[in-house]
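> Here's my sequence, what's the structure:
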Amino acid sequence: MHGQRELGDFLQTRRARLRPEDVGLPDYGDRRRVPGLRREELAMLAGVSPSYYTRLEQGQSVGASPEVLDALAQALRLDEAERHHLHDLAGSVRRPPVVRRPPEEHADASTLELLESLGDVPALVSGRRGDVLAWNRMGHALFASHVDFSGPQYPDGRPNLARLVFLDPHIRALYADWPEKARSVIQNLRMVAGRHPDDARLTSLVGELAMNSAEFASMWADHRVRPCDSVVFEMHHPSVGVLTVTQQSLRPPQNGEFHLVLATAARDSASQSALRLLAQVISDTSDTRDLRPKHTELVRRSGMSK
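Got it, this is the predicted structure:
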């Protein structure tokens, strides 16, 4: 990914979302050719010259100091995630572009033990680019029961969370608010891309998704960033019906690039009962790839809608 262009596009999109009244500047009602602050207005707020800021946004300057970046972040009203992303993008501009093929990712023994110790809590381990490196049976059953359970064992055929969300109709149907799920995935992927602009596989993944999903291309161009730490989703599961879960993303201490994704439901709620039913369903079968036909009667007896 071209660092100078990414930095310039991020600055431009963040500038476009601000109005003069948002930052205490007078608005004389004059018509603006483009939305948001003008470059000279932002430069004034950040304490830099308009010509310097213009060169930075146009990719013609590569030497922005941390102090200047922090001043721009404050002027743009960036949150903490966006500020870190701005520094990551500026750092990639200063480094010589070297596209690398990173080593294969795998979940180590201690991470796998942690995953299994979670029992009936749906969980999976994802790598830097969202590849599923491992999941427990409940994680597989909740998140992607139609996918081969053994897929994460094969590096060339691992399920990828971003690819599933944008290209798999089963996953689109799984989330009641699919656009929110899609934005959550893409905003986290944007942060990863800022930290690893030389990751050839990540660049390839982004290109593939942009070519095959107009929605991905549109959301990617928005340059929004947000970590997927904890998000509540309503899911329409084919086996146990509607449930609301909190999906939390934790980083195992052994590798800060990995994410341990957990799904939990409120105590004594119908959603918690649905998760218990799902655990019962998979305990009755050795194959979680197709749960609905084998357990329609069990779901009906539970009183839950499908």
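
> contacts, neighbours, all on C-alpha from now
OK.

> And the helices in the stretch 151-300 of the chain?
Using DSSP state H, counting those that start in this stretch, the helices of the stretch 151-300 of the chain run over residues 161-167, 169-174, 178-195, 200-212, 214-221, 270-283, 296-302.

> what angle separates the fourth one from helix 178-195?
Just to be clear, that refers to helix 200-212. 140 degrees (axes from the mean of the first three to the mean of the last three CA atoms, to 10 degrees).

> Return the list of helices and strands in contact with helix 200-212.
helix 161-167, helix 214-221 (3 or more CA pairs under 8 Å, 6 or more residues apart in numbering; DSSP states H and E).

> Sequence B follows; please return its structure for comparison with A:
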Amino acid sequence: MAAAVSVASGTDDAKARRLGELREFLMSRRARVSPAEAGLPDGGARRRTPGLRREEVAVLAGVGASWYQWLEQGRDISVSPQVLDSVARVLKLSGAERRHLYVLAGLNPPRPEVARDDQEMCEGLHRLIDTWMPQPAHIMDAYWNCVMYNDAAASVLGMRSETSENCLLTFFTDPIYRARARSWRRNAPQVVAMYRAACSEHPDDDGFAAVIAEAKSVSPEFVELWERRDILPGGQVAKEIEHPVVGTLFLESTQLKVPARPDLTIVLHTPMPDAEVDSAGKLAWLASPEGRRGSIHPVAG
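Down below sits the predicted model:
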């Protein structure tokens, strides 16, 4: 009984902290929006506090003045996503702030959005994967379309402009990659399960449906694996690559997310330690001038 009381007390304390933070957050956001920014006349009168009044936020959001007051006071009241969205609109919250508001109000947050200021991050991300040389790296969008890749991804994994831009389709259909990937059959179930996990977050998205339909049309192997309905989060995949120039490579690919660009996934390949194979040394040689000359013409096998 004492343990149950302790857990309940801890839950109540956490809720009180959350509602207290909700109060402070709403007050700070309200203070930074002027009447003019909200489309209200200021009337020329001096205001005792900066920003909007509580009553003005309530009117602009289409909610009752008492209800909004209770919300900002951190009272334990029922809220809906529609009302929170109205409040977020009036307070001109960013996508990240809107998600924060949902969490503080005790609701599941909406999907992350790409802020306008973060849409031009591609140059910086390109520098990131170029800095990852001589290890392979590439970046995918939400559908696993390849957005960019570095030189090592081209020389080691066979990525090239004339292949399919979608990494899932390339995994099943590219003859060069399949000839090099000794671990292909072992990795295929994991890859499909990771793609199903990505799809599950966007059940009504036609973009995923189009990729799945195309994969089914070109690969019976994909159809068999897709029907298993296995789900795995994006993580690490161990790969054995048989390169036509340097021979066996043991690599580990890791999927990384950038919070400011939730639509993108960075995939970095790291050489796995193996004294007999020395994958790191082989990757370094492939990126050298001598290695580049020896890998000009990629061949299957």
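
> Mind checking the TM-score on these two?
Overlay of the two chains. TM-score (TM-score structural alignment, normalised by the length of structure 2): 0.54; 181 aligned residues with a CA RMSD of 2.7 Å.

> circling back to that earlier point, pipe the helices of the stretch 151-300 of structure 1 into TSV and attach distance to residue 249 of structure 1 and mean neighbour count per row.
Below are the helices of the stretch 151-300 of structure 1 laid out as TSV (distance: least, CA to CA, whole Å; neighbours: other CA atoms under 10 Å):
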stretch	distance to residue 249 of structure 1	mean neighbour count
helix 161-167	13	20
helix 169-174	19	17
helix 178-195	11	20
helix 200-212	20	15
helix 214-221	21	15
helix 270-283	19	19
helix 296-302	29	13
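
> Mind putting those helices into JSON lines with distance to residue 121 of structure 1?
JSON lines is the format used below for those (distance: least, CA to CA, whole Å):
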{"stretch": "helix 161-167", "distance to residue 121 of structure 1": "19"}
{"stretch": "helix 169-174", "distance to residue 121 of structure 1": "18"}
{"stretch": "helix 178-195", "distance to residue 121 of structure 1": "20"}
{"stretch": "helix 200-212", "distance to residue 121 of structure 1": "29"}
{"stretch": "helix 214-221", "distance to residue 121 of structure 1": "30"}
{"stretch": "helix 270-283", "distance to residue 121 of structure 1": "8"}
{"stretch": "helix 296-302", "distance to residue 121 of structure 1": "19"}
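
> Nearest to residue 261 of structure 1, out of those helices?
helix 161-167 (11.2 Å; CA to CA).

> Give me the aligned partner of residue 205 of structure 2 over in structure 1.
The alignment partner of residue 205 of structure 2 in structure 1, by TM-score structural alignment, is residue 199.

> residues near its match, how many?
Using other CA atoms under 10 Å, residue 199 of structure 1 has 19 other residues around it.

> do residue 51 of structure 1 as well
For residue 51 of structure 1, using other CA under 10 Å, the count is 12.

> That one: which element?
For residue 51 of structure 1, the host element (DSSP states H and E) is helix 50-57.

> against structure 2, where does that helix fall?
Aligned by TM-score structural alignment, helix 50-57 of structure 1 falls on no residue of structure 2.

> Return the list of helices and strands in contact with that helix.
Partner elements for helix 50-57 of structure 1 (3+ CA pairs under 8 Å, 6+ apart): helix 3-16, helix 39-46.

> In structure 2, what range does the first one match?
With TM-score structural alignment applied, helix 3-16 of structure 1 matches no range in structure 2.

> That helix - contacts with which helices or strands?
Helix 3-16 of structure 1 packs on helix 50-57, helix 80-94, going by 3+ CA pairs under 8 Å, 6+ apart.

> which is the next helix or strand following the last one?
It refers to helix 80-94 of structure 1. helix 109-117.

> Give me the aligned partner of residue 179 of structure 2 over in structure 1.
Under TM-score structural alignment, residue 179 of structure 2 pairs with residue 173 in structure 1.

> Could I get the contacting residues of the closest residue to that match other than its chain neighbours?
Nearest residue to residue 173 of structure 1, sequence neighbours excluded (CA to CA, 6 or more residues apart in numbering): residue 236, at 7.1 Å. Contacts for residue 236 of structure 1 were tallied using CA atoms under 8 Å, 6 or more residues apart in numbering; they are 173, 174, 175, 176, 242, 243, 306.

> same thing but at 10 Å, please
171, 172, 173, 174, 175, 176, 242, 243, 244, 305, 306 (CA atoms under 10 Å, 6 or more residues apart in numbering).

> returning to what we had before: wait, which of the helices of the stretch 151-300 of structure 1 is closest to residue 12 of structure 1?
helix 214-221 (11.1 Å).

> now the closest one: which residue numbers in structure 2?
Taking TM-score structural alignment, helix 214-221 of structure 1 hits residues 220-227 over in structure 2.

> For the residue nearest to residue 174 of structure 2 when sequence neighbours are not counted, grab the count of nearby residues.
Leaving out its chain neighbours, the residue that sits closest to residue 174 of structure 2 by CA to CA, 6+ apart is residue 163, at 7.1 Å. Residues near residue 163 of structure 2, counting by other CA under 10 Å, number 15.

> In this structure residue 163 of structure 2 contacts residue 170, no?
Yes: between residue 163 of structure 2 and residue 170 there is a contact under CA atoms under 10 Å: 7.1 Å.

> list residues touching both of these two?
residue 176.

> got the contact list for the residue lying closest to residue 209 of structure 1 once chain neighbours are set aside?
Nearest residue to residue 209 of structure 1, sequence neighbours excluded (CA to CA, 6+ apart): residue 216, at 6.4 Å. The neighbours of residue 216 of structure 1, taking CA under 10 Å, 6+ apart as the test, are 162, 163, 165, 166, 167, 182, 183, 186, 206, 208, 209, 210.
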